[in-house]
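[1] One predicted model, sequence on top.
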Amino acid sequence: MTFPVLQTERLQLVEVTPDHAEALFEILSDEAVTRFYGMDPLQEKSDALNIIKSFKQTFDGHQGIRWGIVIRDSRTFIGTLGLNHLNLYGKKAEIGFELDFAHWRRGYSSEAVQAVLTYAFKTLGLYRIGAVTFLENDASIQLLKGLGFEEEGILRGYLFQGGTSHNGRLFSLLRPDHESSYREDRL
């Protein structure tokens, strides 16, 4: 399968390659970014290369797709966004993302997530997209709710970071809900 490149008004979602390792390291070594990521901040640049290698293996194994988020005008790499735990047969996946702190609150995450949701439902034919956040991750919770995700409950001890297990808040969006909100946006 060829890696699917997606375009939005301001962004291009591309395959993450070793060329992005330096930028990915800078993003994932920032404690503000990884605070609610489910992973401790990176310490070594080689860790970024290992993560990029795992993205490729996951894609090649049809278990997920992780896009690099690039600002089209400047070609600046600002984060990643992915469909994790992809199950084409079961028509489901889980979405996750992180963004460089310098680019927060500009609508980039929402724009990128919307493009991936459309791709997941229309091209891949998925029926359900899940998302799990830390309980305190208000920014991601508001973004998900704004895109039509519904809260389903709490997953006890689901996330592990900083040597401790944390509860996670579970959200989902189903294809019929996305299609109806997509139609409403177009009216």
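    Structure received. Numbering: from 1, shown residues only.

[2] use CA for all of it now, contacts and neighbours both
    Noted.

[3] Next, report how far the lengthiest helix in the chain is displaced from the centre of its chain.
    What stands out as the longest helix in the chain, according to DSSP state H, is helix 45-60. Mean-position distance between helix 45-60 and its chain equals 15 Å (CA atoms, centre = their mean, to the nearest Å).

[4] name the helices or strands packed onto whatever helix or strand comes next after that helix?
    Moving toward the C-terminus from helix 45-60, the next helix or strand (DSSP states H and E) is strand 65-71. Packing partners of strand 65-71 (3 or more CA pairs under 8 Å, 6 or more residues apart in numbering; DSSP states H and E): strand 11-15, helix 45-60, strand 76-87.

[5] Can you classify G168 as helix, strand or coil?
    At G168 the chain is in strand, as set by DSSP: H, G, I helix; E, B strand; the rest coil.

[6] Could you pull up the residues touching the closest residue in space to G38 that isn't next to it in sequence?
    Using CA to CA, 6 or more residues apart in numbering and skipping residues adjacent in sequence, the residue nearest G38 is Q161, 5.3 Å away. Contact partners of Q161, counting by CA atoms under 8 Å, 6 or more residues apart in numbering, are G38, M39, D40.

[7] ok, second structure coming up, stack it against the first:
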Amino acid sequence: MKKNNINDNDIILEDLQPSHAIHLYEMMQDDRIYTYIPENAPAAVETLKEKYKMFSKGSLRKEEVWLNYAIYLSSEKLYIGTLQATVQLDKRIISIAYILDPKKWGAGYAKKALSIMLQNSKEQFGHFDYYAYIDTRNERSINLVKSLGFKCVEYIENADYFKGSSSNEFVYAKISNK
């Protein structure tokens, strides 16, 4: 499925490509990004490039579509993060994830970028339910999805174990009004 760049004034969502690694690598070194996710900063630009190469190929499952974007802030000519959506066509579910440069936290860019992606997904796929799995300690992310109309629908105890401790998760959903 062909994807296109999505432009809405200052925020541009570009299809994530290996070439974005050079622009996002420095930002991806900020340890604050990895506080609530079972991942560490990429060891080298080449490592990030390989990850983005895999993402850009898309899912190998015919009933699943991967939408991966680099977030570009045109006013500053700067890449400030990534967005991901896993579209499960057979279940009519879209799971979302995002990473934003901590230097841009609190400025509304994540909300704007996610709003653009959600609207584009609705136009492209129709009415689907959206889900976000969030570490219970990640108040910023919880507040972000709440501001977009997501509601907590589940609590998962010991959802993951990383960096020496267990992680519990909330599942937030935005259910389609068909």
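    Thanks, I have the structure now. Keep in mind it's a predicted model, so treat the numbers as computed, not measured.

[8] circling back to that earlier point, and the residue nearest to G38 of structure 1? What does it align with in structure 2?
    Superposed on structure 2 with TM-score structural alignment, Q161 of structure 1 falls opposite F162.

[9] Its match and K51 of structure 2, how far apart?
    Plainly put, F162 of structure 2 is 20 Å away from K51 of structure 2 if you go by CA to CA, to the nearest Å.

[10] wouldn't G96 of structure 1 be in contact with N84 here?
    Yes: if you go by CA atoms under 8 Å, G96 of structure 1 and N84 touch, sitting 7.1 Å apart.

[11] what about Y98 of structure 2, helix or strand, and which?
    Y98 of structure 2 belongs to strand 93-100, assigned by DSSP H and E.

[12] Who are the packing partners of that strand?
    strand 78-88, strand 129-135.

[13] what's downstream of the shortest one, the next helix or strand?
    Spelled out, that is strand 129-135 of structure 2. Going down the chain from strand 129-135 of structure 2, the next helix or strand is helix 139-147, by DSSP H and E.

[14] which of the residues in that next one are buried?
    Buried residues in helix 139-147 of structure 2, counted by 16 or more other CA atoms under 10 Å: S141, I142, L144, V145.

[15] What of stretch 79-88 of structure 1?
    Buried, per 16+ other CA under 10 Å, within stretch 79-88 of structure 1: G79, T80, L81, G82, L83, N84, H85, L86, L88.

[16] which of these sit farthest apart?
    The largest separation in the buried residues of stretch 79-88 of structure 1, counting by CA to CA, is between G79 and L88 at 24.9 Å.

[17] Give the helix, strand or coil label for Y158 of structure 1.
    State at Y158 of structure 1, reduced to three classes by three-state DSSP: strand.

[18] So it is in contact with G168, correct?
    Yes: the pair Y158 of structure 1 / G168 is scored as a contact, 5.8 Å apart, by CA under 8 Å.

[19] Please identify which of those two sits among more neighbours.
    A side-by-side neighbour count of Y158 of structure 1 and G168, using other CA atoms under 10 Å, places G168 first with 22 against 16.

[20] so who does that one touch?
    G168 of structure 1 sits next to V132, T133, F134, L135, I154, L155, R156, G157, Y158, L159 when contact means CA under 8 Å, 6+ apart.

[21] before we move on, what about L99 of structure 1?
    Shown in contact with L99 of structure 1 (CA under 8 Å, 6+ apart): I27, V33, I78, G79, T80, S109.

[22] what would those residues look like in JSON lines with distance to T8 of structure 1?
    Formatted as JSON lines, the contacts of L99 of structure 1 follow (distance: CA to CA, whole Å):
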{"residue": "I27", "distance to T8 of structure 1": "22"}
{"residue": "V33", "distance to T8 of structure 1": "23"}
{"residue": "I78", "distance to T8 of structure 1": "14"}
{"residue": "G79", "distance to T8 of structure 1": "15"}
{"residue": "T80", "distance to T8 of structure 1": "15"}
{"residue": "S109", "distance to T8 of structure 1": "11"}
